[in-house]
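Peer 1: Here's my sequence, what's the structure:
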Amino acid sequence: MADHHSCSCFRPSEFSCPFPARRRANLCVVRTFRRDNVRIVVTGGGTGGHIYPAFSIIKRMKERHPSAEVLYIGTERGLERELAPKSGVPCAFLRVEGLQRRVSARAFKTMFLAGTSFFSARRILKRFRPDVVIGTGGYVVLPVLLAARTLGVPSAVLELDAFAGLSNRLSGRFVNTVLLGMEAGKAFFQKAPRVVVTGNPRATEVLAVCEDEIARVCRTLGLDRSRPIVTILGGSRGARPINDAVFELLEKPRAHREQIVWITGQVHYEAICQRRSTMPVQKDVFILPYMDEMPALLSATTVLISRAGATILAELTALGVPAILIPSPYVTHHHQDYNAQALEAQGAAVVLSEASLAQGMLATQLSALLANPIRLEGMHKASQRMGKPDALTRIADEIERLLA
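Peer 2: So this is what the prediction gives:
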């Protein structure tokens, strides 16, 4: 058996218990909390929107409690299977799939996995003996948080979207605290014992970028900060309809001397560069497959054109970046529509449907914004009002409340 002190990644069956048997037996009866030896379980996964907040929380809690022992629990098939072991945080993986709403063979398989994953999660928690369990979203959180409930371990779930996912909604019925990234999420947790709008952890991290780093990134790209900078992205893997609309945008004269930073996504980068090579050479158009230093670029951005995932919205509202949002029509429950509408209602963003891109609406809306500095300033202020720059502190304070 692997010892979790010497191995940063393990399966539930490999998880060895570092505690004497006499301490394990009474887990459900007595939980001894020692401030100098905090044990924290963070669970969440499937997509980066659930994984990165989890590790942001882990980092902040380790700053507050340097001797804390932390365990991350994710799914076997999610993106976390690749990312989590690289973090150096001890981790375990459960075999679990998303809940099905229709009767089918897959639905029965999902129910079976849900049951087995609950008992696996319970075994892991009994052996690790956490003082608190935090869920950051994704279908893995439900069995882990339910196991925590049956063991009497305080817990919280973090919902970052305006439209709450099913696993988080169900978890909200029995956790101690629901932490929200957006005010609109309150509608889904009216029966939760405690609901707190904390913001998205990414909002805190994006503000940590210093002016020197922003200037360096702009120099590297060749950007002139005295002129408008338009940043275009379609998510970590890019978005073909947005990329097609950008080609149309590039065919029009840029009356406002704007510079365009086009982050295509790795999947589409080669094809776009090939197509771009057949077009007349244009200055001030910078094409990148991805951007590692996104916070610095966003800090210099005049207008952002983007999908409406919770993470990018947390970043742009923390910085107050005016945005044109194009919600993905392919995500569950169209939750990006709800996210985007929350910003639009406050005057912080313009929302376009993906279908409208074929009608040239992207170029029209961008030109209208750049021609109206007063409106841009109003969007900037509205966006900042929605931002939660102290999100990580708020989340950590709520975790401390559960630990007290």
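
Peer 1: alpha carbons only for contacts and neighbour counts from here, please
Peer 2: OK.

Peer 1: Quick one: the strands in the chain, in order.
Peer 2: All strands of the chain, identified by DSSP state E, fall at 9-10, 39-43, 69-75, 91-94, 132-135, 155-159, 177-180, 195-197, 229-233, 259-263, 285-288, 303-306, 323-325, 349-351.

Peer 1: To compare with the earlier structure, here is another sequence to fold:
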Amino acid sequence: MSKNILIIGGGTGGHISPGIALYEKLGEEGNMSPLFLTGKNDLRFGSFTDIDSSRLFTYNAPSLTVNPFKIPGFLLRFAGAVLKTVRIIKKNNVSAVVGMGGYVSAPALVAAGISKVPLFLCEQNTVPGKVTLKFEKKCEKIFGTFPDSTSYLKMPEKYIHCGNPIRNNVLVQTPKSEAKKAFHLEHCDKVILIIGGSQGAVKLNNLVLELKKAYPREFKNIGIIWSTGDYSFDEYKQKSQNEVEAGSIYISPYIKRVGKAYRACDISISRSGAGVMMELAAAGVPSILIPYPHAAMDHQSKNADSFAAAGAAVKISDEDAVAEKVAPILFDLLNNPRKLKTMSDCAKQASKIDAADVIVKNIKEILGSQR
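Peer 2: Here you go, the predicted structure:
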């Protein structure tokens, strides 16, 4: 009999994308059947098109507040999300719950405990998030991206360093020429991929405009695939048309053909959330990483440090993410194919494309031993 596994991921693309990857892998198993739970607001990311609507659930997961006037409302919404998940678990005879991190997963993890269902956690970042630290005692295993995460855990023996699950469309091997055509950039000598994260990054979006305006000659034959995030897409689309020549820019809130974007580009400039970093690594994309300075426990900076130390990326602080400081580094790399090749090789070595296989294998073994 097939076992139903409930995956919870939401809040940002960094929690959703690996959840989708795990959903895909579980769907390939003959005796496993995945379900996906996310926040209602997260449907806007457009990542769920390949998930059967009958197996996709949503709830209102409130973000934590310290405002005393908002705490009663928070508790009511949190309790409502917990109860909804308990009903989902019971109705679908769920055998295990897998949390992908972030506040959106918290009510479902509480529901797993109430329902006495085995709980597994996936941690994307070097520094484990609050949800992982809160639920590590109650979970069976923690599947993590970076080896150094054990130093932050009270129960490091539960930690399995396996990498971050990678979506199937990231791993598709598309010829570079074909990938560039998908974004109408086949005429460009080089292509840069700009990713500010699922919610966008004002700093990176402004950097694109600064670079194009300050270095028009250098960018004449350089194409840009630019993911702005949904909050500021209209603004930057207009600015890209008004302030710079947009003929060699592909601009979109999200990049649906992300695998082709990775194959089309020669280098990426991005934030250093673990999700996008591991996808870039799996595709062998050299990176300039600009950590978000206000990330919890400075985890993006530590993520970037790990890739810089591995030779897969160059780290630039948010403060230094301005055209006159980024341009020399960017052009030096683009004009040095040997250096880019070395970084690409290092990125591939840092990736673990079998993460989803490892997670599924461990879930099956633990559920099998609990019969």
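
Peer 1: Quick TM-score on the pair, please.
Peer 2: Once superposed, chain against chain, the TM-score is 0.84 (TM-score structural alignment, normalised by the length of structure 2); 364 aligned residues with a CA RMSD of 3.2 Å.

Peer 1: The strands of structure 1 into a markdown table, with extra columns for mean neighbour count and distance to Gly222 of structure 1?
Peer 2: Formatted as a markdown table, those follow (neighbours: other CA atoms under 10 Å; distance: least, CA to CA, whole Å):
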| stretch | mean neighbour count | distance to Gly222 of structure 1 |
| --- | --- | --- |
| strand 9-10 | 22 | 42 |
| strand 39-43 | 26 | 41 |
| strand 69-75 | 24 | 40 |
| strand 91-94 | 25 | 41 |
| strand 132-135 | 27 | 41 |
| strand 155-159 | 28 | 38 |
| strand 177-180 | 26 | 38 |
| strand 195-197 | 19 | 39 |
| strand 229-233 | 22 | 11 |
| strand 259-263 | 22 | 10 |
| strand 285-288 | 16 | 9 |
| strand 303-306 | 23 | 18 |
| strand 323-325 | 28 | 22 |
| strand 349-351 | 23 | 27 |
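
Peer 1: Which one, of these, ends up nearest to Leu297 of structure 1?
Peer 2: Closest of the strands of structure 1 to Leu297 of structure 1 is strand 229-233, at 8.1 Å (criterion: CA to CA).

Peer 1: That closest one aligns to what range in structure 2?
Peer 2: Mapped onto structure 2 using TM-score structural alignment, strand 229-233 of structure 1 spans residues 191-195.

Peer 1: Now distance to Ala105 of structure 1 too, for the strands of structure 1, in a markdown table please.
Peer 2: Shown next, in a markdown table, are the strands of structure 1 (distance: least, CA to CA, whole Å):
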| stretch | distance to Ala105 of structure 1 |
| --- | --- |
| strand 9-10 | 30 |
| strand 39-43 | 27 |
| strand 69-75 | 21 |
| strand 91-94 | 21 |
| strand 132-135 | 28 |
| strand 155-159 | 30 |
| strand 177-180 | 33 |
| strand 195-197 | 36 |
| strand 229-233 | 38 |
| strand 259-263 | 40 |
| strand 285-288 | 43 |
| strand 303-306 | 37 |
| strand 323-325 | 38 |
| strand 349-351 | 39 |
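
Peer 1: Quick one: map Val5 of structure 2 onto structure 1.
Peer 2: One thing to correct before we go on: residue 5 of structure 2 is Ile, not Val. With TM-score structural alignment as the criterion, Ile5 of structure 2 matches Ile40.
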